[in-house]
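Chemist: For reference, the sequence and a predicted model appear below.
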Amino acid sequence: MSEAEIRYTVVVPTTGRATLGELLAALPSSPPPEEVVVVDDRPGERDELLLPDGTVSMRVLSSGGRGPAGARNVGWRAAGTPWVVFLDDDVVPTPEWGPALRRDLEEASDEVAGSQGRIVVPLPRHRAPTDLERGTAGLAGAWWITADMAYRSHALAEVGGFDERFPRAYREDADLALRVRARGYRLTWGTRRTLHPVRPAGFLASLWAQAGNADNAAMRRKYGPSWRRHSGEGPGRTARHAITTGAALVATGGAVRAGRGAVTATATVVWLGLTAEFAWRRIAPGPRTPAEIARMVVTSAAIPPAACWHRLRGEIRARPRETTRDDSAEAGRDRTHGTAAPEVTRPVGRAREAVR
């Protein structure tokens, strides 16, 4: 494929983060994207997005707060090019990104439907990374994440794009990749490099992130218990979180009821022991500053019940509805896209750091 035939659209979903301008300013002029589609996913009335001046054509569309999956669907469906390159609004393409992208797409054979960029997470050199920094660094080995992922437009159309039942920026990219691969396409790693700086986050950021457990439940419902292996995921901590939460409930329940001293004491030991193990697992590789230790202790106590709650909520939400005569022919098929659930027999790529 010649350079003249490399036609691609960049799609960037955004919630108006300040990092958007830095990303757009870093996009290449050679070979330039045919268009940059910025999808504003903020609901309701909002300020106008400030886009940098440049030679690349840019337009802003709105997805009305449907989430990143819905925003990306709006973007790729508006594109008129053979390739769509998805970028998150908090990444920065490196200076050589444009030429490397051209090579990645030129070398893609017909059976290759997607090419992933290589994510680089800058970490501090003068100290050990924090829990947040280590979590972000895990993106460097994640499979098929849309922080930088190019797809052929016709492959997206074949599978119906992103499943909007994934409301967060979590698992919607893995779900798309599994469906594309189930169609017989290959996904490859490109040579282009994209920076993903560690962005500031609040004290309870790791606690709020547990909402992703609901999406884990959806993945299990769609692809079975082996979904983690097919998605390049390590083992999670769901079982340990469930034991920790159960022990906490028994310990606190026994404390207000007489005659259960031994049971309460045992449950308390299990609860505190598992919580301490979890906290130390997160503290040990870090900088061990007072602020980091405090954050890890507080969130390590709160994460197990939060994770269990979101997992239960996800399981309930993902339950298959009762099949009726009208839709019995569709049983066992993906109701959003009308395609059979993929049966992937071999994983490809690199493993992602285990998700809590």
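Modeler: Thanks, I have the structure now. Everything numeric here is computed off the predicted structure, so don't read it as measured data.
Chemist: Please make it C-alpha for all contacts and neighbour counts, starting now.
Modeler: OK.
Chemist: Give me the secondary structure label for Leu61.
Modeler: Reduced to three states with DSSP: H, G, I helix; E, B strand; the rest coil, the structure at Leu61 is strand.
Chemist: Settle this for me: it is touching Arg42, isn't it.
Modeler: No. Counting by C-alpha atoms under 8 Å, Leu61 does not reach Arg42; the two are 10.9 Å apart.
Chemist: Neighbour count: the two, which is higher?
Modeler: A count of neighbours by other C-alpha atoms under 10 Å puts Arg42 above the other of Leu61 and Arg42, at 19 against 15.
Chemist: how many neighbours does the closest residue to that one other than its chain neighbours have?
Modeler: Distances taken as C-alpha to C-alpha, 6 or more residues apart in numbering put Gly65 closest to Arg42, at 4.9 Å, once the chain neighbours are dropped. Using other C-alpha under 10 Å, Gly65 has 16 other residues around it.
Chemist: Repeat that for Trp208.
Modeler: 14.
Chemist: repeat for Gly253
Modeler: 13.
Chemist: Which strand or helix spans Val12?
Modeler: Element membership for Val12 (DSSP states H and E) is strand 8-14.
Chemist: Show me the contact partners of the helix or strand following that strand.
Modeler: Using DSSP H and E, the helix or strand that follows strand 8-14 towards the C-terminus is helix 20-26. For helix 20-26, contacts defined as C-alpha atoms under 8 Å, 6 or more residues apart in numbering pick out 14, 50-52, 54, 89-95.
Chemist: now do stretch 81-90
Modeler: With contact meaning C-alpha under 8 Å, 6+ apart, stretch 81-90 is reached by 7-14, 17, 19-20, 23, 34, 72, 76, 146-154, 196-197.
Chemist: The structure to be compared is supplied as follows:
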Amino acid sequence: MTDTPSSFSSVPAYAVVVPTIGRPCLADCLRALAAATGHPPTEVVVVDDRPAPAGELPLEAAGVLRGRLRTLRSGGRGPAAARNTGWRTVTAPWTVFLDDDVQVLPDWSRLLAEDLAGADGATGGIQGRLCVPLPADRRPTDWERGTAGLERAAWATADMAYRTAALAQVHGFDERFPRAFREDADLALRVRDAGWTLRRGRRTTRHPVRPADRWVSVRTQRGNADDALMTRLHGRDWWIRAGAPRGRLARHALVTAGALVAAGCAAAGRPRAAGAAAALWALGTAEFALARIAPGPRTAREITTMLATSVVIPPLAIRHWADGLIRHRGAAPLGGTR
């Protein structure tokens, strides 16, 4: 890091907010931020979101930024609440959110300065570009491909700069989103509805694929409850306005219905109908599994994982979606108008 040069004297100041649950990758995040040259942040706010913090965070990795770093605690309430805890203490005109598992590139601060300097008065947010490194010697796994999808994600807070005034106007992140999923899309829609514009910047941040067990795709189905909340808050067309992929929920519903109808018909003594419904379930499950296996490394472990999880995912996705619709019935969006 270097001190702000004269060429950056007219660039707006910014603070960096990093929510964390104490993962080891935080050290790499802080180390990369300290190594970036050009236009350093006025402060770095690390928000410790561990419910019961045990052990110290690797703050010394911040190096030359250590004197500008402070920590807050948010009590394990999720990334939306952690980011709110951080940005609400910021006095700089811009707040840049980074996830603790990303690593900014060496020219990140300089390019961020250019992004901020080029923002007109209507610009409420500027997204950084994400780069997900994938294995060069084999095809990526299902989990790796899913992470790589972040390169195309709109308004992802893995690296997202917001005008602090815009955050205040719309009351920040909606803490009804408990996971690192859809809370960024919800915020972006509310910021735009308030009259601000959002755009993509030139800076790039590296987002490695974090280690995960073979059941990670099953656990991520909880995000369907957040999709249900998005529908309640923003209407059925939110997918288009947020630039989000539609997903396979409709197909999951059809496959799950086939399984339920097959079981019901079998119990009612209607074997032909049960067989037809079971065939629908089997074909749908096979199509889902093959769609996940074909682009992957096709190792024995990956194939068995895809087969097993492809059976479990459709009913779980529908269950979480239904739970979300029920839990969030009557939900209203946060924020006001510009």
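Modeler: Cool, got the structure. Computed from a predicted structure; not experimentally measured.
Chemist: what's the average distance of the longest helix along structure 1 to structure 2?
Modeler: Scanning structure 1 for the helix with the most residues, using DSSP state H, yields helix 290-318. Helix 290-318 of structure 1, aligned to structure 2 and superposed, deviates on average by 0.5 Å (mean C-alpha distance after the TM-score superposition for structure 1).
Chemist: ok so, going back, let's see the PyMOL selection covering just the buried ones among the contacts of stretch 81-90 of structure 1.
Modeler: Buried residues among those (16 or more other C-alpha atoms under 10 Å), as a PyMOL selection:
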select buried, resi 7+8+9+10+11+12+13+14+20+23+34+72+76+146+147+148+149+150+151+152+153+196+197
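Chemist: For Val255 of structure 2, see how far away the residue of structure 2 most remote from its centre is.
Modeler: Within structure 2, the residue lying farthest from the chain centre (C-alpha atoms, centre = their mean) is Gly269, at 46.8 Å. Gly269 of structure 2 is 21 Å from Val255 of structure 2, where distance means C-alpha to C-alpha, to the nearest Å.
Chemist: Tell me which residues touch whatever residue of structure 1 lines up with Pro314 of structure 2, please.
Modeler: With TM-score structural alignment as the matching criterion, the partner of Pro314 of structure 2 in structure 1 is Pro304. Going by C-alpha under 8 Å, 6+ apart, Pro304 of structure 1 touches 241-242, 244-245.
Chemist: Just give me which of these are shared by structure 2.
Modeler: Retained in structure 2 (both residues aligned by TM-score structural alignment, their matches' C-alpha atoms under 8 Å) from the contacts of Pro304 of structure 1: 241-242, 244-245.
Chemist: can you give me the strands for structure 1?
Modeler: 8-14, 35-40, 58-62, 83-87, 92-93, 112-120, 148-152, 186-195 (DSSP state E).
Chemist: Would you format these as a markdown table with distance to Leu249 of structure 1 included?
Modeler: Output for the strands of structure 1, formatted as a markdown table (distance: least, C-alpha to C-alpha, whole Å):
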| stretch | distance to Leu249 of structure 1 |
| --- | --- |
| strand 8-14 | 40 |
| strand 35-40 | 43 |
| strand 58-62 | 45 |
| strand 83-87 | 43 |
| strand 92-93 | 45 |
| strand 112-120 | 41 |
| strand 148-152 | 42 |
| strand 186-195 | 43 |
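Chemist: wait, which of those strands is closest to Glu277 of structure 1?
Modeler: Closest to Glu277 of structure 1 of the strands of structure 1, according to C-alpha to C-alpha: strand 112-120, at 29.9 Å.
Chemist: list the buried ones in that closest one?
Modeler: In strand 112-120 of structure 1, counting by 16+ other C-alpha under 10 Å, buried: 112-120.
Chemist: Tell me roughly how far it lies from structure 2 on average.
Modeler: Mean deviation for strand 112-120 of structure 1: 0.5 Å (mean C-alpha distance after the TM-score superposition for structure 1).
Chemist: Without its sequence neighbours, what residue ends up closest to Arg17 of structure 1?
Modeler: Arg17 of structure 1 sits nearest to Asp89 (C-alpha to C-alpha, 6+ apart), 7.2 Å away.
Chemist: Could you check how far the aligned residue in structure 2 for the one you found is from Arg214 of structure 2?
Modeler: By TM-score structural alignment, Asp89 of structure 1 lines up with Asp100 in structure 2. Separation of Asp100 of structure 2 from Arg214 of structure 2 (C-alpha to C-alpha) stands at 23 Å.
Chemist: what do you get for Ala15 of structure 2?
Modeler: Applying C-alpha to C-alpha to Ala15 of structure 2 and Arg214 of structure 2 gives a distance of 37 Å.
Chemist: next one: Thr305 of structure 2
Modeler: Distance from Thr305 of structure 2 to Arg214 of structure 2, by C-alpha to C-alpha: 6 Å.
Chemist: Those two: which has the busier surroundings?
Modeler: Using other C-alpha under 10 Å as the criterion, Thr305 of structure 2 and Arg214 rank with Thr305 on top: 18 against 15.
Chemist: hmm, back to that, what mean distance separates the strand holding Val12 of structure 1 from the matching residues in structure 2?
Modeler: Strand 8-14 of structure 1 sits 0.4 Å off on average (mean C-alpha distance after the TM-score superposition for structure 1).
Chemist: So what angle separates the directions of that strand and strand 83-87?
Modeler: Interaxial angle of strand 8-14 of structure 1 relative to strand 83-87 (axes from the mean of the first three to the mean of the last three C-alpha atoms, to 10 degrees): 30 degrees.
Chemist: So which bit of structure 2 is strand 8-14 of structure 1 matched to?
Modeler: The aligned range for strand 8-14 of structure 1 in structure 2 is 14-20, by TM-score structural alignment.
Chemist: what does that stretch rub up against?
Modeler: So stretch 14-20 of structure 2 is contacted by 26, 41-50, 79, 82-83, 86-87, 90, 92-100 (C-alpha under 8 Å, 6+ apart).
Chemist: From those, list just the buried residues.
Modeler: With burial judged by 16+ other C-alpha under 10 Å, the buried subset of the contacts of stretch 14-20 of structure 2 is 26, 41-50, 79, 82-83, 86-87, 90, 92, 94-100.
Chemist: Take the kept ones among the contacts of Pro304 of structure 1 and write them to TSV, including distance to Thr252 of structure 1 and neighbour count.
Modeler: Below are those laid out as TSV (distance: C-alpha to C-alpha, whole Å; neighbours: other C-alpha atoms under 10 Å):
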residue	distance to Thr252 of structure 1	neighbour count
His241	16	22
Ala242	15	16
Thr244	12	25
Thr245	11	25
